[in-house]
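**Q** The following block contains a protein sequence and its predicted model.
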Amino acid sequence: MGTGATPDSLGVLGSRFILAIDASFIPKSGKHTEGLGAFWNGSQSRSETGLELSCLALISLTGQHAFPLDIRQTRPKQDRADRLEQYLEQLKDVFSRRLDGLSGQLRAVVADGQYAKKMFMDAVHAEQIAFVTKLQSNANLLYPFTGEHSKRRGARRKWGGKVDFKDWSGWQSVPGDTQERVWTRVVWAPHFARFLRVVVIERLDRKGQVKAHVVLCSTDTTMPAQEIRALYSARFQLEFVFRDAKQFGG
């Protein structure tokens, strides 16, 4: 995709899309394979010996088609290579070399919870693009203080308390499925040193009791809650890229 590409010449990509990033584990036996190391195997929920591929792909928001842009093999820890630093380097390389013709078309960079790090948020924000990801269910988030400040010396109070994921006072209710409740609010995330639009999805059992909750967020605080959820769901199209690549490669 050259620098002369325009939205009209992008065909199916002429509508907005997201840039998704994720890594996939490849089982591998033996001891002499290049890049062999301990990587997280999501299907087994544990680290195992094998290989890992990191992929960045464009996902169209109309047909949700995935178009791989950059795939790299992750170097293992024994090579003194930090996994997250490798992901970040790959992301920055794609920003600098591959997105010339996509100005104004890229809605967000979307990644799962392992990428919920300040360095990824800062890198994406520098490109003036939203970063959508998943936070820990007990994420440390603070309410901005909105009350009257007491007349005393010293700095004004900034925060009104820590977010309690069981108390939804002041949160906006968002329509969801019958077996869930959805809430959204802009809060401060000390770990990332920025305000985030947070979306909490409570999963309900048959009796209407909360059995679990998921916390999504966007660095774009003006992004609607429904859009944050839709963008995060769209990233799963990347799994088909991994499936097809593994089937083709045997």
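**A** Received it, and whenever you're ready, just let me know what you need.
**Q** alpha carbons only for contacts and neighbour counts from here, please
**A** Fine.
**Q** Which strands or helices does the longest strand anywhere in the chain pack on?
**A** The residue-count maximum for a strand in the chain (DSSP state E) belongs to strand 46-60. When contacts are defined as 3 or more Cα pairs under 8 Å, 6 or more residues apart in numbering; DSSP states H and E, strand 46-60 sits against strand 17-27, strand 37-41, strand 66-73.
**Q** Of these, which stretch is the most buried?
**A** strand 17-27 (a mean of 22; mean count of other Cα atoms under 10 Å).
**Q** Which parts of the protein are strands?
**A** 17-27, 37-41, 46-60, 66-73, 106-111, 130-135, 142-144, 159-162, 172-174, 180-189, 194-204, 210-218.
**Q** got the ones you listed as CSV, with distance to Arg98 columns?
**A** Shown next, in CSV, are the strands of the chain (distance: least, Cα to Cα, whole Å):
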stretch, distance to Arg98
strand 17-27, 11
strand 37-41, 28
strand 46-60, 11
strand 66-73, 8
strand 106-111, 12
strand 130-135, 18
strand 142-144, 37
strand 159-162, 40
strand 172-174, 36
strand 180-189, 31
strand 194-204, 28
strand 210-218, 23
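**Q** Mean neighbour count, those strands: which tops it?
**A** Of those, strand 130-135 is the most buried (mean count of other Cα under 10 Å), at a mean of 24.
**Q** So what angle separates the directions of the longest strand of the chain and strand 17-27?
**A** 150 degrees (axes from the mean of the first three to the mean of the last three Cα atoms, to 10 degrees).
**Q** ok, back up a step: of the helices and strands packed on strand 46-60, which approaches Ala116 most closely?
**A** Closest of these to Ala116 is strand 17-27, at 11.8 Å (criterion: Cα to Cα).
**Q** Give me the residues contacting the closest one.
**A** The contact list for strand 17-27, computed with Cα atoms under 8 Å, 6 or more residues apart in numbering, reads 39-42, 48-62, 105-112, 231, 235, 238, 242.
**Q** Stretch 56-67 now?
**A** Outside stretch 56-67, the residues that reach it (Cα under 8 Å, 6+ apart) are 12-13, 15-22, 68-71, 91, 234-235, 237-238, 241.
**Q** And here is the other one:
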Amino acid sequence: MGPSASAKHSCVKLGAVQTPSTDLRKKADDASMIEWYLFMIKERSEEWMAISRTIVADAFFSAFDFVYGITKLGFNFVGWLKENAYLRYQAVPDPHAPRRRGRKAKYGKTEDFSNPDMSIFNSFIYTDSKGVATRCLYAIVHSRTLKREIKIVICPGKDGKPIVYFTTELSMSSDRIVGFFRTRFQIEFDIRDAKQFTGLQSSQTRDRQRLDFAFNLSFTTLNICKTVIREDYPNLTLAQFKRLMFESDLASTTISTY
């Protein structure tokens, strides 16, 4: 788990929590994975709330139980929707339609991602960190699965299929929604760097507590390295910095020995 830091979208790991086994979840009243993650977030909600009120996760967590639990704790949620997500437009009353008995329609037709209704959607240009500009669409719709109004942003994907981002915070700007979700991938890059440079996979123990210590030590070391690089060696990559530290330590040891 780690939020983005500064405008450079650099990830800072706050902690590594191991996914529980089926046996452990059975001991916890047979809790589902969604319930386990919600419990974990609730335990750290005060600490995280002081940093950010936005939780970002992939499509697995775009389910009613998780989104409802997150918003109940006071967080906003930014996620990604699958192509078969059932979304409906808010109904727009026709002033010329004859009056009829019964309740008025609350929602209009179902959203078709391949052919969005431009009378509902607005367009904007999203520019990423590399300067690439993309035309995207946004609108507020109703999600039957999440049982609430959400704000969605539709961007074209590399394979031609639309990518649908969403948030429970209806006032959040559209470019911020896309930026939040795309920055999430920095977590994956941190895991890659920890494997390559700070020994994330080096521990051979099978003890759960020792593994917990080893994982968090690896990410803490990575955080320190990135902080030193940012402040003192901004032109070095992590690989170059590790080699510099190794050779400096080797030279220091050799000089002190002889």
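**A** Yep, it's here. All values reported here derive from a predicted model rather than from experimental measurement.
**Q** Just the TM-score for the two chains, thanks.
**A** Overall, the chain-to-chain superposition scores 0.65 on the TM-score scale (TM-score structural alignment, normalised by the length of the first structure); 189 aligned residues with a Cα RMSD of 3.0 Å.
**Q** hmm, back to that, could the helices and strands packed on strand 46-60 of the first structure go into TSV alongside distance to Ala212 of the first structure?
**A** Shown next, in TSV, are these (distance: least, Cα to Cα, whole Å):
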stretch	distance to Ala212 of the first structure
strand 17-27	24
strand 37-41	23
strand 66-73	30
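**Q** Can you tell me which of the ones you listed is nearest to Ala126 of the first structure?
**A** strand 17-27 (15.1 Å).
**Q** For the closest one, grab the matching residue range in the second structure.
**A** Aligned using TM-score structural alignment, strand 17-27 of the first structure spans no residues in the second structure.
**Q** all helices of the second structure, in order?
**A** 22-27, 33-43, 45-49, 64-72, 174-183, 186-197, 208-232, 238-257 (DSSP state H).
**Q** Would you reformat these as a markdown table and include mean neighbour count and distance to Thr134 of the second structure?
**A** A markdown table is the format used below for these (neighbours: other Cα atoms under 10 Å; distance: least, Cα to Cα, whole Å):
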| stretch | mean neighbour count | distance to Thr134 of the second structure |
| --- | --- | --- |
| helix 22-27 | 12 | 43 |
| helix 33-43 | 15 | 34 |
| helix 45-49 | 15 | 32 |
| helix 64-72 | 17 | 28 |
| helix 174-183 | 18 | 11 |
| helix 186-197 | 16 | 21 |
| helix 208-232 | 16 | 30 |
| helix 238-257 | 12 | 31 |
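**Q** Make JSON lines out of these and add distance to Pro156 of the second structure.
**A** Supplementary listing: those in JSON lines, determined by distance: least, Cα to Cα, whole Å:
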{"stretch": "helix 22-27", "distance to Pro156 of the second structure": "38"}
{"stretch": "helix 33-43", "distance to Pro156 of the second structure": "29"}
{"stretch": "helix 45-49", "distance to Pro156 of the second structure": "32"}
{"stretch": "helix 64-72", "distance to Pro156 of the second structure": "25"}
{"stretch": "helix 174-183", "distance to Pro156 of the second structure": "12"}
{"stretch": "helix 186-197", "distance to Pro156 of the second structure": "21"}
{"stretch": "helix 208-232", "distance to Pro156 of the second structure": "33"}
{"stretch": "helix 238-257", "distance to Pro156 of the second structure": "33"}
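**Q** I'd like to know which of those helices is closest to Asp159 of the second structure.
**A** Here helix 174-183 is closest among those (Cα to Cα), at 17.1 Å.
**Q** List of residues touching that closest one?
**A** So helix 174-183 of the second structure is contacted by 4, 9, 56-57, 78-80, 126, 128, 138, 153, 165-167 (Cα under 8 Å, 6+ apart).
**Q** Quick one: the residues in the first structure that that helix pairs up with.
**A** Against the first structure, helix 174-183 of the second structure falls on residues 225-234 (TM-score structural alignment).
**Q** and what of stretch 232-246 of the second structure?
**A** Under the alignment (TM-score structural alignment), stretch 232-246 of the second structure falls on nothing in the first structure.
**Q** Let's see the distance spanning that stretch from one end to the other.
**A** 16 Å (Cα to Cα, to the nearest Å).
**Q** From Thr183 of the second structure, how far off is the counterpart of Leu58 of the first structure in the second structure?
**A** Applying TM-score structural alignment, one finds that Leu58 of the first structure aligns to Pro3 in the second structure. Note on Pro3 of the second structure: its distance to Thr183 of the second structure, by Cα to Cα, is 9 Å.
**Q** what does Glu46 of the second structure give?
**A** As defined by Cα to Cα, Glu46 of the second structure lies at a distance of 23 Å from Thr183 of the second structure.
**Q** Ile34 of the second structure too?
**A** Taking Cα to Cα, one finds Ile34 of the second structure at 23 Å from Thr183 of the second structure.
**Q** now Thr257 of the second structure
**A** Thr257 of the second structure is 47 Å from Thr183 of the second structure, by Cα to Cα.
**Q** so what's whatever residue of the first structure lines up with Phe64 of the second structure up against?
**A** By TM-score structural alignment, Phe64 of the second structure lines up with Lys118 in the first structure. Residues in contact with Lys118 of the first structure, defined by Cα under 8 Å, 6+ apart, are His191, Phe192, Ala193.
**Q** Which residue in the second structure aligns with Ile129 of the first structure?
**A** Using TM-score structural alignment, Ile129 of the first structure pairs with Phe75 in the second structure.
**Q** now its match, nearest residue through space, not along the chain?
**A** Leaving aside its chain neighbours, Phe75 of the second structure sits nearest to Arg53 (4.8 Å; criterion: Cα to Cα, 6 or more residues apart in numbering).
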